[in-house]
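K.L.:
need coordinates for the below:
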Amino acid sequence: MILDESNILEYAAIMIFLPQWLSTMFIDNIMLSKVYSMPFSMKNIMLLSRWKNTWIILGISIAFICAYLILYFILNILMPRKFGSSPIGFSNIFCLSSWKQLFSFRRENLSDAVSDRFIDVIEIDKTYRSSPPVHALNNVTFSINQGDVVSLIGPNGSGKSTLLNAITRSISSDRGSLQIYGHQCSTGFSALQQHLGICYQENILFEGLSVYRHLEFFGTIRGLDSCHLKEDIEQIVSHFGLDGLENMSASTLSGGQKRKLCVAIAFIGHPYLVLLDEPTSGMDANIRQEIWKSISSYNVTSIVSTHSIEEAGILSNRMFVMRNGSLIFDGTPNDLRSQFHCGYRLTPIFSQESDKQYKTELVSWIQSKIDGVYLSPIHEDDIMLPVCDEITELLVEIESNKERFHINSFNIIVEQLENVLYRMYADDENL
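P.N.:
Presented below is the predicted three-dimensional model:
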């Protein structure tokens, strides 16, 4: 269709809502002013059929800019991200509390408790859409009481890191809900973000900043005022063994000192929950002991991911054991020993080789006194005893009945928890 003076205004009214036409019309007005020797002005009257009101062009251009900025903001808080999770997400687009939290600049108080439990995580699920799909978390449910120090144990690929990342919202879970002190959190795990302290497996430090400036920086982010910040830094420095290092830059610290600083940063600002991913990985025995002591004595609810059963036993009063994305054990170290028959290993040494015939009689006699006694399926000379209060009394009775069972002497050792974990993983693979 050929444009003429009779229809050009109709098409211009439509095309003016296309951004590229706005600039074309503006330049066209300048050229018309030049061709017809008219002074260019925003107030020029449409003396020519092709002349467009410059004020309208400018106004629509500003409207387009505002519309695109609003669209960018909305998509930025809704669209999935390669790293981390979106602030709102499409699943919470109609959730008013999510939008309120996004624009709230105050730290929410979690002290209004209606339950003794601090956190209830209910059926959290995560599947990575790959080929084939990887089910990283399989309906994981657990609760944590205030002040608990929980060790998260499992082999590589068991889902430990995925669980921690879901709690911190470094990744978004496919399903799952969260309760804090009995209150259902409609915003999910984002409700925990402003109350979390995190220590990653890698040391994340600013090489040019001193120890004091690191703690000051992260304390300020957590919302501490200058008065309480200084007091908190002094307490953290003393508790985590950083005395005398306050003015040293991170680049001059040793590996152990850097690790102490990273752990200390996680505790600055009085967080409600601290997550520590392999906090003593690669450290020597002395540094490990110091960090373990500092964490366990700080009285802050903590989840510690670790491969070391020794670390778990020292640090925690509860243990979570994961395998293939599922939580296969939740309890104390003693519960783990009891449930998976990890107690004491009794090895009787008979007077003569032929006296081993009395082993069966000895086992039956012990079984009459204590439940859960059995012969080791791996070491035929060992008798497995459960964790119980009667062990001391039993050993006294065995000592007094050595002649009866032709025992020359006996050894008793505590079975290592590593053996229990090995059996748990092996049993799980055989299912």
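
K.L.:
okay, CA-based contacts and neighbour counts for the rest of this
P.N.:
Noted.

K.L.:
geometric centre of the chain: which residue is closest?
P.N.:
Relative to the mean C-alpha position of the chain, the nearest C-alpha, by Cα atoms, centre = their mean, is the one of Leu164, at 2.5 Å.

K.L.:
contact partners for it?
P.N.:
Leu275 (Cα atoms under 8 Å, 6 or more residues apart in numbering).

K.L.:
following up with a second sequence; could you model it the same way so I can compare the two?
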Amino acid sequence: MTETAQPPTALSVRNISYSYGKKPALNDISFDLAPGKVTALLGPNGAGKTTLFSLITGLFDCREGEVVIAGHPLRRDRSAALSSLGIVFQAQTLELDLTIDQNLRYFAALRGLTRLEAKDRIDMLLAAIGLEGLNKTKVRKLSGGQRRRVEVARALLDHPALLLLDEPSTGLDIATRRWLIEHVHALARDKGMTVLLATHLVDEVGDEDDVIVLDKGRIVAAGQVDAIVASAGAANLDEAFTRMTAHDAVSAA
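P.N.:
Here you go, the predicted structure:
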């Protein structure tokens, strides 16, 4: 009986370190993401989450360590690695004076989709995110929550193997934030997508998620939610997270 070949890990990070001048931001970070799951990168502001995302996406040069996306080393096979990646940045990045359709079609062209493929994907995604029929609306006229939904659609246009979200709920109203987190978990559960969600909000983490706790540029815990809670001797993830990252407050008291 022939064994079925296993797909490559969506993201493998090995021994990543990074400094801003003499100030260290990340120190020997290593992890693999489980396929078809949401992994929450949980850390307080300034923990190094955005720096890590900048290295994974190639915005920063990874001088120490290695990033491998869907089997493609970022340093040696940058084009193939990044083609497997969808990302929603913390800051909004849509062109305000273009319509939703123009924004998405431009990105689709950059990703190599044909006009017909782009149209079909855009129509399907806009329906999925609750913006069906708004193709010709300029982004400037959208609410902040609607713009974020368009950015999620853009990240999903070409079926990425890995979806990165860098604190995507920043500035969103409660209803849109709830939709975003539920939609992301549905993508992992129903579509088998691998998701890395950077956040400092514990309520965005599902009970079934894997968690990486990052603090001061180091991984201080990694594993399933219940295991992290147990290892901290806590009653829940909120308490565990506070215990793992509250050293400054304790020392200053």
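
K.L.:
hang on, the earlier thing: how close does the residue nearest to the centre of the first structure get to Phe73 of the first structure?
P.N.:
Using Cα to Cα, to the nearest Å, one obtains 28 Å as the distance from Leu164 of the first structure to Phe73 of the first structure.

K.L.:
one more: Thr360 of the first structure?
P.N.:
76 Å.

K.L.:
His214 of the first structure now?
P.N.:
31 Å.

K.L.:
please say which of the two ends up with more neighbours.
P.N.:
Relative neighbour count places His214 above the other of His214 of the first structure and Phe73, with 23 against 11, counting by other Cα atoms under 10 Å.

K.L.:
quick check, that one in a helix?
P.N.:
Yes - counting by DSSP: H, G, I helix; E, B strand; the rest coil, His214 of the first structure is part of a helix.

K.L.:
now for it: what does it line up with in the second structure?
P.N.:
For His214 of the first structure, the equivalent position in the second structure is taken to be Asn103, counting by TM-score structural alignment.

K.L.:
for Glu95 of the second structure, see how far away that match is.
P.N.:
Note on Asn103 of the second structure: its distance to Glu95 of the second structure, by Cα to Cα, is 7 Å.

K.L.:
Gly145 of the second structure too?
P.N.:
Counting by Cα to Cα, the gap between Gly145 of the second structure and Glu95 of the second structure amounts to 15 Å.

K.L.:
those two: who's more crowded?
P.N.:
Comparing Gly145 of the second structure with Glu95 by other Cα under 10 Å, the one with more neighbours is Gly145, at 20 against 13.

K.L.:
tell me which residue of the first structure lines up with that one.
P.N.:
Following TM-score structural alignment, the counterpart assigned to Gly145 of the second structure within the first structure is Gly256.

K.L.:
do the same with Val229 of the second structure
P.N.:
Per TM-score structural alignment, the equivalent position to Val229 of the second structure in the first structure is Arg337.

K.L.:
now do Leu116 of the second structure
P.N.:
With TM-score structural alignment as the criterion, the equivalent of Leu116 of the second structure in the first structure is Cys227.

K.L.:
which residues touch its match?
P.N.:
Cys227 of the first structure sits next to no residue when contact means Cα under 8 Å, 6+ apart.

K.L.:
what helix or strand is it on?
P.N.:
Counting by DSSP states H and E, the secondary-structure element that holds Cys227 of the first structure is helix 226-239.

K.L.:
mean per-residue distance, that helix to the second structure?
P.N.:
Relative to the second structure, and after both are superposed, helix 226-239 of the first structure has an average distance of 1.6 Å to its aligned residues, where the measure is mean Cα distance after the TM-score superposition for the first structure.

K.L.:
that helix: which residues count as buried?
P.N.:
Buried residues in helix 226-239 of the first structure, defined by neighbour count with 16 or more other Cα atoms under 10 Å: Leu229, Lys230, Asp232, Ile233, Ile236, Val237, His239.

K.L.:
about what we covered before: counterpart of the residue nearest to the centre of the first structure over in the second structure?
P.N.:
Following TM-score structural alignment, the counterpart assigned to Leu164 of the first structure within the second structure is Phe53.

K.L.:
which SS state does its match fall under?
P.N.:
Criterion first, three-state DSSP; result for Phe53 of the second structure: helix.

K.L.:
that one and Gly233 of the second structure, how far apart?
P.N.:
As judged by Cα to Cα, Phe53 of the second structure and Gly233 of the second structure stand 30 Å apart.

K.L.:
same question for Gly58 of the second structure.
P.N.:
Shown here: Gly58 of the second structure relative to Gly233 of the second structure, a distance of 38 Å by Cα to Cα.

K.L.:
of those two, which one has the most company?
P.N.:
Gly58 (16 against 12).

K.L.:
now do the helices in the stretch 51-200 of the first structure.
P.N.:
Listed in chain order, the helices of the stretch 51-200 of the first structure (DSSP state H, counting those that start in this stretch) span 54-78, 96-102, 160-168.

K.L.:
what's the matching range in the second structure for the second one?
P.N.:
To tie it back to what came earlier, the one meant is helix 96-102 of the first structure. Across the second structure, nothing matches helix 96-102 of the first structure (TM-score structural alignment).
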